[in-house]
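# Need a 3D model of the following:
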Amino acid sequence: MAKRTREPVPGRYPVAGGEVELLRDLDRPDGWMIVVNGVPQSYVDLSDPTYLDFSYVQLIALVIDALPEGPLDAVHIGGGACTIPRYISAKRPGSRHIVVEPDAALVRLVREQLRLNSVPRLKVRVLDGRTAVAALADRSADLFVLDAFTGASMPVELATVEYMTEVARILRPAGTLVVNVADGKGLPFAKRLIASVRAALPHAALLAEPGILRGRRFGNVIVAASAAELPLGTLTRRAAGGLTQARCLAGDDLTRLIAGAAPIRDGDPVLSPVPPPGLFT
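The predicted structure follows:
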């Protein structure tokens, strides 16, 4: 007799960072959302890992889908429900993942409730993003996904030139960095982040919904970067016609956008942006 798969149990669970609420999607039988301290953090469909609910995750996937075909060696800073590793493994069988998540209780919850063990060739390291990266080998990754948040803010120590230099060391010559950052009017933090990224990886692009790009609302910006040229034509075309319609800025357009923005360096007195009250209610 086949072993029955354990069903997730909705509810509230304590984790190191506070409290996680596990919510069932009433529109999709196997859809589940993780909400951390009131902030929606991850969504997975356990029967269809290629279904992506959050707009910014769709943009991350758009960048990944534009990479050359075949399995990827990927590093993920920020674990959550491991939405992107599940997606990659479904689309690119044979891919290998190192997932870095500092909250051991959250990892345990995802493993017990959201079938993390079903994702092939995935290793989780319960460490902070700086410590974990220092231990990774040179030129060992095709893809580096930086999607780490404390609450709704990106840790500043993961946005510095020094950190991006470590990421560049880990990536293979044609490897790609993808960063998720949230920002508000004028995108001041995102611009400085992009300056930090470009100090280590010269070819960069920004993808964002027009309203966020124009500073009309707080939201997520996706940054892609590499030591090699990015597939800008593909990114621009797919961003404009995808489920989440977005603009892609690169080259001179991106340079003009971030003009005057200084890279962030370790020790700089920089505050990561905080979303306005009521954004997630």
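# CA only for contacts and neighbour counts going forward, please
Fine.
# For Asp48, grab the count of nearby residues.
Counted by other CA atoms under 10 Å, the residues lying close to Asp48 total 13.
# which strand of the chain spans the most residues?
If you go by DSSP state E, the chain has its longest strand at strand 171-183.
# Please give the structure of this sequence too, so both can be compared:
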Amino acid sequence: MSGGTDDGGPRPGASRYLAGLGTHATISPDELVPGAYVLSIGGSEQSHVDLAAPRHVFYAYLRRIANVLDVLKPPDEPLRVLHLGAGALTLARYVQASREGSPQVAVERERELLGFVLDQLPLALGTVLETRIGDARWELADLADRAPFDAIVLDVFSGPGAPSHLSHRDFYAEAAALLDRDGAMLVNIGDDPPLTLVRSQLAAMRTVFREVAALSEPDMFEARFPGNFVAVGLQVPWPEGWSDALIAAGPHPTELRRGVELDALAGSGQSGRLDS
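Reported below is the predicted structural model:
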């Protein structure tokens, strides 16, 4: 689907019933940020979109993902991005705003949600985005003809109820096969203490990717608070300068751990590919 229109905006308090989830989604104006909107599902805030300034990314974990996208290639070069979990398409809008014309694909399981978002929060003119309805993992096999991607963003995990078929080593291996040699797997992992999901996903990624790093607030690494980690998986050595750049980019404070620094969270076993 190529870009929509910048005209208009959502109706105040627009709502749609999501049959697959058995609850309603609503889109409401952000009263503190003119031109910005909040997507809520079942009364819980899920996404923030600034139509007036799409390079403004409100949530800290999404900002950290956006920062990794920024360092993947020189500025203004297009990025081929696969989004698994569409939400309000905040990152797809960011990529279009920062790297105009980048070819992107978004996979969303809830048909009603994707249609609602596109109706109420249209994409910027010129956006090159293919949207697909389906399960994040099962769609991977049908995306081989779109590969390779520079980045795959997975944003479906939240707490211990994560789908087992997405939280498995095999899923990461299948996703890695769609990445370019220098491409990055970016995973948002929301969790509560003792961070069981975070630990399992970092461990699974370390069996597939040569390099795995985690970004979050420093206190999160103590495993005493609920919050979000951004996991980064690479098939090449960690690029020089990335750590300093990602920490400096914030949001502040941001801590980055990789290699043996992650052993406390991901275990101290094999940290590279199983077949390396």
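# Let me see the contact set for the aligned residue in the second structure for Ala159 of the first structure.
Matched to the second structure by TM-score structural alignment, Ala159 of the first structure sits across from Ser167. Under the criterion of CA atoms under 8 Å, 6 or more residues apart in numbering, the contact list for Ser167 of the second structure reads 200-201, 204.
# Next: Val49 of the second structure.
Each residue near Val49 of the second structure by CA under 8 Å, 6+ apart is listed here: 36-38, 57-58, 88-90.
# Check the mean deviation of the helix or strand that comes right after the longest strand of the first structure from the second structure.
Proceeding N to C from strand 171-183 of the first structure, the next assigned helix or strand is helix 188-200, under DSSP states H and E. Compared with the second structure after fitting, helix 188-200 of the first structure deviates on average by 1.2 Å (mean CA distance after the TM-score superposition for the first structure).
# helix, strand or coil for Ser271 of the second structure?
Following DSSP: H, G, I helix; E, B strand; the rest coil, we place Ser271 of the second structure in the coil state.
# Is there a neighbour count for it? I'd like the number.
24.
# Give me the residues contacting stretch 68-77 of the second structure.
The contact list for stretch 68-77 of the second structure (CA under 8 Å, 6+ apart) reads 79, 98-100, 150-151, 183-184, 242, 246.
# and with 6 Å instead?
Arg99 (CA atoms under 6 Å, 6 or more residues apart in numbering).
# Then stretch 101-117 of the first structure?
By CA under 6 Å, 6+ apart, the list of residues contacting stretch 101-117 of the first structure from outside reads 8, 15-16, 78-79, 81, 126-128.
# how about those residues in JSON lines, adding secondary structure and distance to Gly215 of the first structure?
Compiled in JSON lines, these are given as follows (DSSP: H, G, I helix; E, B strand; the rest coil; distance: CA to CA, whole Å):
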{"residue": "Pro8", "secondary structure": "coil", "distance to Gly215 of the first structure": "38"}
{"residue": "Val15", "secondary structure": "strand", "distance to Gly215 of the first structure": "34"}
{"residue": "Ala16", "secondary structure": "coil", "distance to Gly215 of the first structure": "33"}
{"residue": "Gly78", "secondary structure": "coil", "distance to Gly215 of the first structure": "26"}
{"residue": "Gly79", "secondary structure": "coil", "distance to Gly215 of the first structure": "28"}
{"residue": "Ala81", "secondary structure": "coil", "distance to Gly215 of the first structure": "29"}
{"residue": "Val126", "secondary structure": "coil", "distance to Gly215 of the first structure": "35"}
{"residue": "Leu127", "secondary structure": "coil", "distance to Gly215 of the first structure": "34"}
{"residue": "Asp128", "secondary structure": "coil", "distance to Gly215 of the first structure": "31"}
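# neighbour-wise, which of these leads?
In terms of neighbour count, Gly79 stands highest of those at 27 neighbours, by other CA under 10 Å.
# when you align them, which residue in the second structure goes with it?
In the second structure, Gly79 of the first structure lands on Ala86 (TM-score structural alignment).
# quick one: the residue nearest to that match when sequence neighbours are not counted from Ala204 of the second structure, how far?
Nearest non-adjacent residue to Ala86 of the second structure, counting by CA to CA, 6 or more residues apart in numbering: Glu108, 5.3 Å away. Distance of Glu108 of the second structure to Ala204 of the second structure, computed by CA to CA, to the nearest Å: 23 Å.
# do the same with Ala66 of the second structure
Ala66 of the second structure sits 23 Å away from Ala204 of the second structure, going by CA to CA.
# check which helix or strand covers the equivalent of Leu256 of the second structure over in the first structure.
The alignment partner of Leu256 of the second structure in the first structure, by TM-score structural alignment, is Cys248. Assigned by DSSP H and E, Cys248 of the first structure belongs to strand 247-250.
# Give the other helices and strands that that strand contacts.
If you count contacts as 3 or more CA pairs under 6 Å, 6 or more residues apart in numbering; DSSP states H and E, strand 247-250 of the first structure packs onto strand 203-208.
# Show me what Leu23 of the first structure aligns to in the second structure.
So, by TM-score structural alignment, Leu23 of the first structure is matched to Ser28.
# wait, is that match part of a strand?
Yes - checked against three-state DSSP, Ser28 of the second structure lies within a strand.
# Pretty sure it sits against Tyr37.
Yes - using CA atoms under 6 Å as the test, Ser28 of the second structure is close enough to Tyr37 to be in contact (5.5 Å).
# These two: which has the busier surroundings?
Between Ser28 of the second structure and Tyr37, Tyr37 has the larger neighbour count (other CA under 10 Å), namely 25 against 18.
# all helices for the stretch 1-150 of the second structure, in order.
60-72, 90-98, 111-120 (DSSP state H, counting those that start in this stretch).
# so of those, which one's packed in deepest?
By mean neighbour count, with neighbours taken as mean count of other CA atoms under 10 Å, helix 90-98 ranks first of those at a mean of 23.
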